Structures are given as structure tokens and as C-alpha cells.
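K.L.:
let's see this in three dimensions:
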Amino acid sequence: MAKRVLKIDALTLPDHHYLDAQDICYYAGEYTAGEGHAYSETNQLILNFKKSMDKRGTAQWQYKERAILQAAAIFRAAIKADAEITFVPIPPSKVKNDPLYDDRMLQLLQAVCKGRHTDIRELVVQRESSAAAHLSDTRPTPDELVANYQLDESLAEPAPQTIFVVDDVLTTGCHFKAVKQVLGRRFPEARIVGLFLARRAPKSVDLDFDSI
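P.N.:
Down below sits the predicted model:
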């Protein structure tokens, strides 16, 4: 994966249904859904990063821990050490008292910001656990997510000026839009940007021109 980030532009925007031209989102690699670890470096990173919490204590857990550090290194190389940013992880699908609660995004950001004077806040949390989007046949709408989100007022001050909403994969943009809506209501003056390890890219198809 590249040690820099790319911006969602006019060519890639249509791949992410809920995003519009006013949304600013960056990503480090392209993930192809439905393919395995061997398909690309990005697929390997994302699949290891997303390993479920029930793998803790098994031989597979080392790959998740390694992926967290690898992902952190990518963001750390791309973000200026003195940047005045408030990082807000998109909340995981499980609430904190759920046995399957996964704080991988928080761990990633802590590694990114280690030794730097950077602000990490879990400003948006879920009221109730839900099914992981990448494991569900149906995906929620931004409004449905907003209904299950709440802002942690104990972390609201001082008001952030630039917020990076961080997640692993940008798919439809649903979760980003929901978190952006919650944050935008509370901090209307803040600049809110999305930052993702990868965006879900359409799988390329090889055409047989002899059959066209």
C-alpha cells in the first residue's frame, strides 16, 4: 500500500453512493470485496485488520495486531506531526460492553498519534449493538445510523476545529455521512473530513472483444 493518501475525486465519487461533491474524503488503498488475502496488499491488510474479536487467543490474532500497526504507519507517514486535528473513529458495530466490541480504530489512532500532540476523541458512540455492515445482507441508511448514534458531551470541549472521521473501508459512505451529520449539528463551524485505510473499488473485468 502507498504511504500517502489520495482524495476521492469526480471519477471515484460515483463508487460511493451516499457521498456528494461537498464531502472531502481521503483513502490510502483500494479494497476489492469478495476477494481474499492474496488478491492485493490492501485486501490482505483490511481482512487482517477486520478479524473478529472471537479470534483473540488464536494463532490468527497476531495478524490483526500486525495489521493495526501497519495501518497506523501508513497514516502516520501521511499526516504532518504538528497538524492540529481531532481524530474521531467511526464507532464499531458493537457497544463497549458487548463481548465482540472491537476498538481497532482507536488502537490505530493511538499508534498514529504516539509522541505527537494530537487529539483523539470517541465523540460519537452507538446506543445499541448492531450487525457489522460488511457481514450483513442489508446496509442501514445514514438516517438509521444517526438514530442509533449519540454524541458524548463529556468529550465535546474544547470544540474541535478540524475533525478527521476515521474508518477502515469507505464503501457507500453511509457511516461517514451519519457521523458527519451528528458532529456537524454539534460543531457547525468545524471542518469535517473522512480518512480511510481503503476505499471499496469496483472489480475490473477483462472483456473478450471477439465476443462483442
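K.L.:
please count neighbours and contacts with C-alpha atoms only from this point.
P.N.:
Noted.
K.L.:
and for the residue nearest to the spatial centre of the chain, nearest residue in space, chain neighbours not counted?
P.N.:
Centroid-nearest residue in the chain, with Cα atoms, centre = their mean: Asp167, separated by 1.0 Å. Of all residues not flanking Asp167 in the chain, Phe196 sits nearest, at 5.1 Å (Cα to Cα, 6 or more residues apart in numbering).
K.L.:
count of neighbours near that neighbour?
P.N.:
22 (other Cα atoms under 10 Å).
K.L.:
one step back: next secondary structure element downstream of the helix or strand the residue nearest to the centre of the chain falls within?
P.N.:
If you go by DSSP states H and E, Asp167 is part of strand 162-170. Using DSSP H and E, the helix or strand that follows strand 162-170 in sequence is helix 174-186.
K.L.:
quick one: contacts for the nearest residue to Cys174 once chain neighbours are set aside?
P.N.:
The shortest distance from Cys174 to any residue other than its chain neighbours is 5.1 Å, reached at Pro142 (Cα to Cα, 6+ apart). By Cα atoms under 8 Å, 6 or more residues apart in numbering, Pro142 lies in contact with 174-175, 177-178.
K.L.:
what packs against the longest helix along the chain?
P.N.:
Criterion DSSP state H: the longest helix present in the chain is helix 61-78. Judged by 3 or more Cα pairs under 8 Å, 6 or more residues apart in numbering; DSSP states H and E, the packing partners of helix 61-78 are helix 41-49, helix 104-113.
K.L.:
second input sequence below; structure requested for side-by-side comparison:
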Amino acid sequence: MTVRLSLIDDSNRGDHFHLTPADTCFYLFEYTSHRDYSFSQTNSLISNLKKKPSQSSNAGYYHKGRAIMSCAQTLAATLNPNWLNSATLVPTPGSKARDHPDYDDRIERICRLMRNPEPDVRNLVYQTQSTAASHEVAQGNRVTVQQLIEAYAIDEAAAQRTPTSIGIVDDVLTAGTHFRAMHSVLSARFPGVPIIGLFVARRVFPADDFDML
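P.N.:
From the prediction side, this is the model:
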């Protein structure tokens, strides 16, 4: 089956309430919330991606590397090669700061493995303090856009060359909190530079969640 990037548009933007009509975001798959890894291939893929580095000695951790490679290959196959030649890919930082045992560079690895030679991948934004992972806490306790903006910082050493276009890369688009914060920080540092979002999957809810309403 041929996989293509899908655009977030008026039909589904409401599922990701921090996005606006001015945002351009693409995704590959749909990840079903409130279901475990066995529910679908995408749920399994995302579950493997999110295996914690502190669990690297556990059986099955090798699936994380396979998931990273799969995401890299699929994204590379769907992106316009001319755009990839000129764009700067910016990995969305994980929830843990660089000095935390569970600091996870999975998104950076996805970006760098998209092709050989590597595309222009730059950690332009880094997180100065650790936060709770959104998928591990209840809705009301999740980090906000403003909290992320305050926790994010620009790596000025990586920002010396102004990008011609930016692709913010992340694994799952949920509310759009991280994208909104990343977009705010990057657009303030690089005004006028086009920014898009690239996601492995967008979050959807199972049908029976709505049947209970």
C-alpha cells in the first residue's frame, strides 16, 4: 500500500484545537487514543517509538530502533525531494531535558535517517527543563503552550544560518500544544521563514468513545 502525507484541514483541525487555519501540518497515519499497542499497526509503531531510553536493557527495546527507521523511510518516501533538499528539519524536543536519564532523541534520529547524506537537521529548539510526558498524565495536568514556550530555548550555535524553510517534526499530533509552542519560538527567531509541521500520526478517538456521550 502506498502511503501519502495527508493535510490537516477544516474537516479535522478541530481535533487539534491549538492549530489555526494558517498552520500547514501533514501526517502519515492515525493513532487511536485510549487503545494499546495491539489495536493497530500505527498504535504498535507509536508504542515502540515511545519506549524509554532508561528501559534499553528490557527485552523488546530493539523494536524502538526498527520503529525509528520505519518512520524515517516512510517520511522520506512521501516528502518532495526538492523541498527536503532545501528545508531545515527541526525535531520537537521530548519531554525530558538533555541531562535526564530518559532524554530521548528519537525524532532527531528519524530526521537524520531520512536519507544519505543527511538532510539539514538542526536542534534549533531545546528544552531547558523536564516536563511530564503528555501521554502519561491526565488531560488537566498536561503541559500548556505557555509553559513550553517558557521551557524552550533557541540553540544560537545552530541558528547562525537562517533556514529558507522549516519543517517541525514530531511523532504524534494531539492537541497541537508542542507544535504551537515550537512555531511561536521559531517564528519569533526567524520571522518570515515558512514553517510546516510533519507528524508520523495524528491522534483520533475510537468510535465507542463518542457512543458513550
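K.L.:
so after superposing, what's the score?
P.N.:
Superposed pair, TM-score by TM-score structural alignment, normalised by the length of the first structure: 0.93. Supporting alignment: 207 aligned residues with a Cα RMSD of 1.7 Å.
K.L.:
that older thread, how close does the residue nearest to the centre of the first structure get to Ser93 of the first structure?
P.N.:
Separation of Asp167 of the first structure from Ser93 of the first structure (Cα to Cα, to the nearest Å) stands at 12 Å.
K.L.:
could you do Thr32 of the first structure as well?
P.N.:
For Thr32 of the first structure relative to Ser93 of the first structure (Cα to Cα), the value is 21 Å.
K.L.:
same check on Leu151 of the first structure?
P.N.:
From Leu151 of the first structure to Ser93 of the first structure the distance is 16 Å (Cα to Cα).
K.L.:
tell me how many other residues surround Leu100 of the first structure.
P.N.:
Count around Leu100 of the first structure with other Cα under 10 Å applied: 15.
K.L.:
aligned partner of it in the second structure?
P.N.:
In the second structure, the residue matched to Leu100 of the first structure (TM-score structural alignment) is Asp102.
K.L.:
hang on, the earlier thing: what about the counterpart of the residue nearest to Cys174 of the first structure in the second structure, distance to His183 of the second structure?
P.N.:
Counting by TM-score structural alignment, Pro142 of the first structure corresponds to Val145 in the second structure. Distance of Val145 of the second structure to His183 of the second structure, computed by Cα to Cα: 10 Å.
K.L.:
same check on Leu75 of the second structure?
P.N.:
For Leu75 of the second structure relative to His183 of the second structure (Cα to Cα), the value is 20 Å.
K.L.:
comparing those two, which residue is more hemmed in?
P.N.:
Each of Leu75 of the second structure and His183 has its neighbours counted (other Cα under 10 Å); Leu75 has more, 23 against 20.
K.L.:
nearest residue to that one other than its sequence neighbours?
P.N.:
Counting by Cα to Cα, 6+ apart, the residue nearest Leu75 of the second structure is Met114, at 7.1 Å.
K.L.:
what residues are up against the residue mapped onto the one you found from the first structure?
P.N.:
Structural correspondence for Met114 of the second structure with respect to the first structure (TM-score structural alignment): Val112. By Cα under 8 Å, 6+ apart, the residues touching Val112 of the first structure are 72-73, 75-76.
K.L.:
between those residues, which has the most around it?
P.N.:
Neighbour max across these (other Cα under 10 Å) = Phe75, 24 neighbours.
K.L.:
wait, it sits on Leu6?
P.N.:
No - contact criterion Cα atoms under 8 Å: Phe75 of the first structure and Leu6 do not qualify, at 11.6 Å.
K.L.:
quick one: contacts for Leu198 of the second structure?
P.N.:
Applying Cα under 8 Å, 6+ apart, the residues near Leu198 of the second structure are 25-27, 167-170.
K.L.:
oops, could you answer that again for Ser134 of the second structure instead?
P.N.:
Counting by Cα under 8 Å, 6+ apart, Ser134 of the second structure has contacts 142-143.
K.L.:
next one: Val182 of the first structure
P.N.:
Counting by Cα under 8 Å, 6+ apart, Val182 of the first structure has contacts 124, 146, 149-151.
K.L.:
pull up the aligned stretch in the first structure for stretch 187-200 of the second structure.
P.N.:
Against the first structure, stretch 187-200 of the second structure falls on residues 184-197 (TM-score structural alignment).
K.L.:
what separation is there between Val90 of the second structure and Ile68 of the second structure?
P.N.:
Val90 of the second structure is 16 Å from Ile68 of the second structure, by Cα to Cα.
K.L.:
so where's the longest strand in the second structure?
P.N.:
strand 195-204 (DSSP state E).
K.L.:
after superposition, how close is that one to the first structure?
P.N.:
Compared with the first structure after fitting, strand 195-204 of the second structure deviates on average by 0.4 Å (mean Cα distance after the TM-score superposition for the first structure).
K.L.:
how far does that strand sit from its chain's centre?
P.N.:
Put simply, strand 195-204 of the second structure sits 7 Å off its chain's centre (Cα atoms, centre = their mean, to the nearest Å).
K.L.:
so what does the next helix or strand after it touch, helix or strand wise?
P.N.:
Using DSSP H and E, the next helix or strand after strand 195-204 of the second structure towards the C-terminus is helix 207-211. When contacts are defined as 3+ Cα pairs under 8 Å, 6+ apart, helix 207-211 of the second structure packs onto no helix or strand at all.
K.L.:
which non-adjacent residue is nearest Pro206 of the second structure?
P.N.:
Per Cα to Cα, 6+ apart, closest to Pro206 of the second structure is Thr32, 6.2 Å.
K.L.:
since that was my last question, I'll sign off now.
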